[in-house]
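[1] Next comes the sequence, and after it the predicted model I'd like to discuss.
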Amino acid sequence: MTSWHRKPLCGFDLETSGVDPEQDRIVTASVVRYGGGAPTEGSSWLANPGVEIPEEATGVHGVTTEHARAYGRPAAAVVEEITTALALAVTAGQPIVAMNAQFDLTMLDREARRHGVRPLTDRVSPAVLDPRVLDKRVDRYRKGGRTLTDLCRHYVVQLDHAHSSEADATAACAVVWKLANRHRWIQETRLPDLHAAQVVWAREQNAGLREYFARTAGKEEWALGVRLEWPLVPFWSAA
C-alpha cells in the first residue's frame, strides 16, 4: 500500500492583518497541490480585508492597505473560494499541510463566520499535518527556532520569498515530506491516526509553552494567549 507521503498533499497558508484570529483578517492566501509525482500547482488570492493593514503586518508580507483596496477582491468571495478549494482537496483524500495550523485554520474559520460562509469543518473532516508539531515531536530538544524558515534550513528545503503565502504553503509541504521520509514511522502511520496523535502532541507542546511563559519574568501575560486546541480553536470555545 502506497504511503500517504507519496501521494498529493494540500498546502495551505495565509498572510493576515495581524496575529489575532478572532479580530484580524485575511490579506493573501494560497492553496497548493504538492507531490504525488506531479508538478506543484495551486491558487492564490489577494483580499480587500475591509480594515487597515498595520505597518507591522505590511512589513511581514508586503501588502499595504492601499494595494489591498485597489487590487484585492471582496473578502467574502475570497473566503468562500479558499474554503471550497480546501474542501475539494480533502474530499480527494489529500491532507491539509499548514505551518502552525492552529492559527491559519482558526483564522479561516472566523472569517467564514464573519462573512456568512459555511466553515470548512462544517463541510469536511480534514486530516491536518503541521510541520511545527511534527518537528517538535521528533526532535524535542533541538536548540534554535522553529519558524518555517528555521525548519526549511534544518530539513534543507528551498524557501524563496518567505511570507509569500504560495511559497510558505509549498515549503510547508516539502518539510512534511522530508520529515516523513526521514522518520519511517511517520509515513507508515495512517493519516487519521497521525492527525489524532498531533492533537495530543500539540496540546502537550502548547501546555509546555504556556508554563514557560508563566514562570518567565516579563512574559507572564503571554501565557494567557497560548491555546491548547489543535488544529483550530473551536468557535464555541473562543466565544
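    Okay, I see it. Everything quoted here is computed from the prediction, not taken from an experiment. Numbers count the residues shown, from 1 in each chain.

[2] For the rest of this, base every contact and every neighbour count on C-alpha atoms.
    Will do.

[3] can you tell me which residues contact residue 129?
    By C-alpha atoms under 8 Å, 6 or more residues apart in numbering, the contact set of residue 129 is 95-98, 101, 176, 194-195, 198.

[4] what do you get for residue 27?
    Contacts of residue 27 by C-alpha under 8 Å, 6+ apart are 14-17, 46-49, 63, 68.

[5] Looking at those, point me to the pair that's furthest apart.
    14 and 68 (14.5 Å; C-alpha to C-alpha).

[6] Longest helix of the protein, counting residues only.
    Counting residues, the longest helix found in the chain (DSSP state H) is helix 191-215.

[7] residues in contact with it?
    4, 95, 127-129, 133-134, 136-137, 186, 219-224, 226-231.

[8] after that helix comes which helix or strand?
    Following helix 191-215 in sequence order, the next helix or strand is helix 235-238 (DSSP states H and E).

[9] Residues contacting that next one, please?
    109-110.

[10] Relative to the whole chain's centre, how far out is that helix?
    For helix 235-238, the distance from its own C-alpha centre to the chain's C-alpha centre is 19 Å (C-alpha atoms, centre = their mean, to the nearest Å).

[11] Could you list the buried residues of it?
    Of the residues in helix 235-238, none has enough neighbours to count as buried (16 or more other C-alpha atoms under 10 Å).

[12] let's bring in a second model and compare:
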Amino acid sequence: MEHSPAAWADTLAVFDLETTGIDIDTCRVVTAHVGVIGPEGDVLEQRQWLVDPGVEIPTAATLIHGVTTERARLEGIAAARAVGEIIATLREVAARSLPIVAYNAAYDLSLLRYEAERYGHEPFRGPGWVVDPLVIDKAVDRYRSGKRTLTAACEHYGVELLAAHDAGADAIAAGRVAQAIARAFPELAACAIAELHARQVDWSRQQAESYQDWRRRNGEPEFTTSGAWPLR
C-alpha cells in the first residue's frame, strides 16, 4: 500500500547491526536491532539480538560495540538462527509497508545478505523502501563541514544518542534523525516514499562518484568505490 505524501516519516521501522569489522562480504553480525518508532520518535516495538558469530571478534570491533568473543559465546544465540530471525523480522515490518531506516544502509543490508548466503537462508533482498539518513543528509546539506557519522548527525539535528554503537540506540537514533531531516526540509516531507527511495539511489551514486574523483585527484589514481544502494 502506497504511503500518502508527507506521511513517510510518521511511522518508521529502524534497523542496525554491530559486527566484527567493516568488510561486508567477510564480517559477521554480533548484535542487531529491528524496531518501530512512532511520529514523535517514540519506541513502539523493538527486538534485539546478541549473536555468537562463530569467529573471534577482533579487539578493534569490541572497543567499538563492547561485545567480546567470550560474552558472545556465553550469551549469544547461534549465528545461523539469529540471521534467520533478523531476516524474518525485517520481512514482517516491510510487509506492513513501513519504510526501513538504516544509517549507511548499504553496509547493513549488504552484510546481512552475505550472512544469509553463508547460512543457507533466502536473502532479504531489500524492502520496498529504505530511508538512509546518511545519504539524505549529504544530499540536502552538501557543503556542511565536519563528520557525517551518526553521532555527528544526531548533534546537528538535535537527536539524543546516549549509547553510540549499541545496535538499539543507533537504530532508534537513526530513525529520529530521519524524522528531524523531514521536519527541517519540508520538500522532503512532502515527497512520496517511493520517490524518496529513488532519489537516494541517484544521490548515493553521485556521492560515490564525487568521492572517487576526489581521491583520484589527491594521489590515488586507481581508487574505486561503489555507489550502489541500498544493496552493494
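    Great, that's in hand. All figures in this text were calculated on a predicted structure; none of them were measured in a lab.

[13] TM-score them against each other, please.
    Aligned and superposed, the two chains score 0.94 in TM-score terms (TM-score structural alignment, normalised by the length of the second structure); 228 aligned residues with a C-alpha RMSD of 1.6 Å.

[14] related to what we said a few turns ago, more neighbours, residue 14 and residue 68 of the first structure?
    Using other C-alpha atoms under 10 Å, the more surrounded residue of residue 14 of the first structure and residue 68 is residue 14, with 27 against 21.

[15] Mind telling me what element whatever residue of the second structure lines up with that one is part of?
    Aligning on TM-score structural alignment places residue 14 of the first structure opposite residue 17 in the second structure. According to DSSP H and E, residue 17 of the second structure maps onto strand 12-19.

[16] Where in the first structure does whichever helix or strand comes after that strand fall?
    If you walk from strand 12-19 of the second structure toward the C-terminus, the next helix or strand you reach (DSSP H and E) is strand 29-37. Strand 29-37 of the second structure corresponds to residues 26-34 in the first structure, going by TM-score structural alignment.

[17] Mean per-residue distance, the matching stretch versus the second structure.
    For stretch 26-34 of the first structure, the mean distance to aligned residues of the second structure following superposition is 0.6 Å (mean C-alpha distance after the TM-score superposition for the first structure).

[18] and stretch 5-17 of the second structure, which residues are buried?
    6, 8-17.

[19] okay, how far is it across it, tip to tip?
    29 Å (C-alpha to C-alpha, to the nearest Å).

[20] how close does the residue nearest in space to the middle of the second structure sit to residue 120 of the second structure?
    Taking C-alpha atoms, centre = their mean, the centroid of the second structure lies closest to residue 102, which sits 2.5 Å from it. Residue 102 of the second structure is 24 Å from residue 120 of the second structure, where distance means C-alpha to C-alpha.

[21] just residue 165 of the second structure next, same as before
    Taken as C-alpha to C-alpha, the span from residue 165 of the second structure to residue 120 of the second structure is 28 Å.

[22] higher neighbour count, the two?
    Applying other C-alpha under 10 Å to residue 165 of the second structure and residue 120 shows that residue 165 carries more neighbours, namely 20 against 11.

[23] is it true that that one touches residue 62?
    No - Residue 165 of the second structure is beyond contact range of residue 62, at 10.3 Å (criterion: C-alpha atoms under 8 Å).

[24] Now check the first structure for the residue matching residue 195 of the second structure.
    So, by TM-score structural alignment, residue 195 of the second structure is matched to residue 193.

[25] Kindly apply the preceding question to residue 96 of the second structure instead.
    Under TM-score structural alignment, residue 96 of the second structure pairs with residue 92 in the first structure.

[26] mind listing what's buried in stretch 184-204 of the second structure?
    188-189, 191-194, 196-197, 200-201, 203-204.
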